[in-house]
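Asks: just a sequence and a predicted model for now, questions to come.
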Amino acid sequence: MDLDLRKIRYFTAVAELLHFGRAAELLHIAQPVLSRQIRALEKDLGADLFVRDSHGVTLTDAGRQLLDDAHQLLATADGTRRRVLQAARGRRRLVVGFRAGVVVTPALRAFTAAHPDVEAGARRVEWDDQEQLVLDGTVDIAYVRRPVREDGLELRPLYSETRVAMLPAEHRLAGKPEIMLADLDGERWLRYNDPLPGDLPLRTIEEKFERVAAGSGITLVPHSVAEQYSRPDIAYVSVSDADPDRVLLAWAAGRRSALIAAFAEAAAGVAVPD
């Protein structure tokens, strides 16, 4: 039995909204049609995906498992479609994703010198979309930072770098040559996926700058970020016992691409030493 991607898209909409009516509006189809498609998918899979009762709609264990897998499945399908269209247009192209602080230029230069017929470019990725943009084909290969959701990805460790504390310029520890994590006990920490109560989630390094400069908290960043981003209202201090930041290359698992392999080799050849 082959999975129908259209039904998977319908399922995902219902699973995320937990409401057939709103999902039907989002998908621009009639609710009875959506209900029939979900029933058909459940029949295809041989499992109930939703519990439907007077209290509303909830996911079954099988539904939760399918939702976990559906995002990767749909992203992979989107990536395949995008690459096929590019091939049909006769374009040889490589898009490299990178996180803040990562310098892509040396690897791109080495790659394009060996492949002058390939259009190569770079695109910034963030912590919350670094995996998705690889899986859906928006970027072909990316420099990612841990933590990384590994499902569907091939990962190659590239290098590690020290991390430093990002502090307000007037902070009590600003100007110190080096500190330890214990020196930061009692501070309010800013983390991408763990916002302070009442705060909006952080998404970019620029948002961290604004929060730190305003005195909302402190954070650790890779040394390369400190080198590339300088502000008079921000101070960076080395933290001797902080875990290093890990940079890896990521591409879609199972994808056989000579261009991806060639770029990975070029990136490894110019990687920053540990």
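Replies: Noted; the coordinates are in hand.

Asks: contacts, neighbours, all on C-alpha from now
Replies: Fine.

Asks: give the contact list for Ala267.
Replies: 106-108 (Cα atoms under 8 Å, 6 or more residues apart in numbering).

Asks: swap the cut-off to 10 Å and go again
Replies: By Cα atoms under 10 Å, 6 or more residues apart in numbering, Ala267 lies in contact with 104-111, 143, 158, 249, 261.

Asks: can I get the buried part of the residues you listed as one PyMOL selection?
Replies: Here is the PyMOL command that picks out the buried ones among these, judged by 16 or more other Cα atoms under 10 Å:
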select buried, resi 104+107+108+110+111+143+158+249
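
Asks: next step: the contacts of Ala267 restricted to strands.
Replies: Using DSSP state E, 143, 158, 249 are the members of these that sit in strands.

Asks: which one among the residues you listed gets closest to Leu45?
Replies: Leu249 (34.9 Å; Cα to Cα).

Asks: and of the ones in strands among the contacts of Ala267, the nearest to Thr76?
Replies: Leu249 (17.7 Å).

Asks: what about the closest residue to Gly97 other than its chain neighbours, distance to Trp251?
Replies: The shortest distance from Gly97 to any non-neighbouring residue, by Cα to Cα, 6 or more residues apart in numbering, is to Ala142 (4.0 Å). To Trp251, Ala142 is 7 Å away according to Cα to Cα, to the nearest Å.

Asks: do the same with Leu59
Replies: When Leu59 is compared with Trp251 (using Cα to Cα), they lie 31 Å apart.

Asks: show me which of these two is the more surrounded one.
Replies: For Leu59 versus Trp251, the count of surrounding residues by other Cα atoms under 10 Å is larger for Trp251: 28 against 19.

Asks: now the helices: where do they sit in the chain?
Replies: Assigned by DSSP state H, the chain shows helices spanning 5-17, 20-27, 31-45, 61-88, 105-114, 130-135, 205-213, 223-228, 258-269.

Asks: need these in CSV (columns: distance to Arg52).
Replies: Shown next, in CSV, are the helices of the chain (distance: least, Cα to Cα, whole Å):
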stretch, distance to Arg52
helix 5-17, 12
helix 20-27, 10
helix 31-45, 11
helix 61-88, 12
helix 105-114, 53
helix 130-135, 31
helix 205-213, 41
helix 223-228, 49
helix 258-269, 46
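
Asks: follow-up on the earlier one: out of the ones in strands among the contacts of Ala267, who's nearest Tyr236?
Replies: Using Cα to Cα, those come closest to Tyr236 at Tyr143, 23.5 Å.

Asks: ok, structure two:
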Amino acid sequence: MTSTMFNIGGDLGVRRLGFGAMRLPTEAGPAREASLAVARRAVQLGVTLIDTAHMYGWGANEELLAEALYPYADGLLITTKVGVARSSSSAGWKLDARPDVLRAQVDHALRRLRVERIDLLQLHRIDPEVPLAEQLGALRELRTEGKVGRIGLSEVTVAELDQAREIVDIASVQNRYSLLDREHEPVLAACEAAGIAFLPWRPVAGAASAASAEIAAVAAELDATPAQVSLAWLLHHAPVILPIPGTARIDHLEENLAAAQLRLDQSCLDRLDRLAG
């Protein structure tokens, strides 16, 4: 039977099916009230891993989660990411992992989340303009100071993961990955070999697309939704996978979390395994 739990860094136990807060609206009004309700419902339903980032509303997403959930339930992990800053570019953001920037973003996150330590802090992207040793060295110093518990990475290659692990212990990797998008399969394999948590973002991407007729067929046979089948496949595919599907709707949240109870027999798994994106 597929395990429902995973110990990040070997000692931080969470339920494997988490929640990504990126999509929650933060502006004042009914949309914000709905966001607060979604976050609270996630915890009511047993979610113990919630993902956010400095980039999500430039801190507004972190503040929203604190408003919704503080004081936090025992065992609830809110992980955030640093290393992206506002920019006047057309994209509106840029990579910036200079040590002073990372340190400032962590201090802001501590204040916004109302905590003294971020138990899992992830580098949102490796900044090519800053030596990796300086980026991870800054995070290691924050860990030594007690402001950070464990360090993770996001959107990395196997080579980058290997290089990072020579500098500091890596507890997690957050890469784009789904049933129909397996570009980072080698990174997942490296994480599984090392016992590193792998948090796929966009974990149900394409599940309802025309290209996913086989997913829809399996879902129909199991009286489930394509998104539920996609999440159940992820949970079965590797024990280190911790999906973090995001939504701003309670009905979608409940649908996603029900995937933890969906059982895929070997025939279904074989059919889904063949669907490489």
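Replies: Structure received. These numbers come from a predicted model, not from an experiment.

Asks: got a TM-score for the two of them?
Replies: TM-score for the superposed pair, counting by TM-score structural alignment, normalised by the length of the first structure: 0.25. Supporting figures: 117 aligned residues with a Cα RMSD of 6.1 Å.

Asks: picking that back up, any shared contact partners between Ala142 and Trp251 of the first structure?
Replies: Common neighbours of Ala142 of the first structure and Trp251 (Cα under 10 Å, 6+ apart) are 96-97, 131, 133-134, 155, 260, 264.

Asks: hang on, the earlier thing: deepest-packed of the helices of the first structure, please.
Replies: By mean neighbour count, with neighbours taken as mean count of other Cα atoms under 10 Å, helix 130-135 ranks first of those at a mean of 25.

Asks: for that one, packing partners?
Replies: Using 3 or more Cα pairs under 10 Å, 6 or more residues apart in numbering; DSSP states H and E, the elements in contact with helix 130-135 of the first structure are helix 61-88, strand 93-98, strand 141-145, strand 153-161, strand 245-252.

Asks: remind me what the third one packs against, helices and strands.
Replies: Read that as strand 141-145 of the first structure. Contacts defined by 3+ Cα pairs under 10 Å, 6+ apart place strand 141-145 of the first structure against strand 93-98, strand 119-124, helix 130-135, strand 153-161, strand 245-252, helix 258-269.

Asks: and with 8 Å instead?
Replies: Counting by 3 or more Cα pairs under 8 Å, 6 or more residues apart in numbering; DSSP states H and E, the packing neighbours recorded for strand 141-145 of the first structure are strand 93-98, helix 130-135, strand 245-252.

Asks: now the fourth one
Replies: Other helices and strands packing on strand 153-161 of the first structure, by 3+ Cα pairs under 8 Å, 6+ apart, are strand 245-252.

Asks: buried residues in the strand it packs on?
Replies: Quick answer for strand 245-252 of the first structure (16+ other Cα under 10 Å): 245-252.

Asks: residues in contact with the residue lying closest to Ala110 of the first structure once chain neighbours are set aside?
Replies: Using Cα to Cα, 6+ apart and skipping residues adjacent in sequence, the residue nearest Ala110 of the first structure is Ala266, 6.0 Å away. Counting by Cα under 8 Å, 6+ apart, Ala266 of the first structure makes contact with 107-108, 110-111.

Asks: okay if I get the residues you listed as JSON lines plus distance to Glu227 of the first structure?
Replies: JSON lines is the format used below for these (distance: Cα to Cα, whole Å):
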{"residue": "Ala107", "distance to Glu227 of the first structure": "19"}
{"residue": "Leu108", "distance to Glu227 of the first structure": "21"}
{"residue": "Ala110", "distance to Glu227 of the first structure": "23"}
{"residue": "Phe111", "distance to Glu227 of the first structure": "25"}
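
Asks: nearest to Arg22 of the first structure, of those residues?
Replies: Among the contacts of Ala266 of the first structure, and counting by Cα to Cα, the member closest to Arg22 of the first structure is Leu108, at 44.9 Å.

Asks: which residues touch the closest one?
Replies: Contacts of Leu108 of the first structure (Cα under 8 Å, 6+ apart): 120-121, 263, 266-267.

Asks: ok, now how distant is it from Arg83 of the first structure?
Replies: 20 Å.

Asks: check Ala24 of the first structure too.
Replies: 29 Å.

Asks: pretty sure the residue nearest to Gly97 of the first structure is touching Phe98, no?
Replies: Yes - counting by Cα atoms under 8 Å, Ala142 of the first structure touches Phe98, with 5.5 Å between them.

Asks: these two: which is more packed in?
Replies: Remark: of Ala142 of the first structure and Phe98, Ala142 carries more neighbours, 29 against 23, as counted by other Cα under 10 Å.

Asks: who's in contact with the more buried one?
Replies: 96-98, 130, 134, 249-251.

Asks: of all those residues, which two lie farthest apart?
Replies: Across those (Cα to Cα), the longest gap, 12.2 Å, separates Phe98 and Trp251.

Asks: tell me where the stretch 1-150 of the second structure has helices.
Replies: Along the stretch 1-150 of the second structure, the stretches classed as helices by DSSP state H, counting those that start in this stretch are 30-44, 60-69, 99-113, 132-144.

Asks: generate JSON lines for those helices, with mean neighbour count as supplementary columns.
Replies: Formatted as JSON lines, the helices of the stretch 1-150 of the second structure follow (neighbours: other Cα atoms under 10 Å):
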{"stretch": "helix 30-44", "mean neighbour count": "18"}
{"stretch": "helix 60-69", "mean neighbour count": "21"}
{"stretch": "helix 99-113", "mean neighbour count": "19"}
{"stretch": "helix 132-144", "mean neighbour count": "19"}
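
Asks: which one, of those, ends up nearest to Asp51 of the second structure?
Replies: Per Cα to Cα, nearest to Asp51 of the second structure of the helices of the stretch 1-150 of the second structure: helix 60-69, 9.5 Å.
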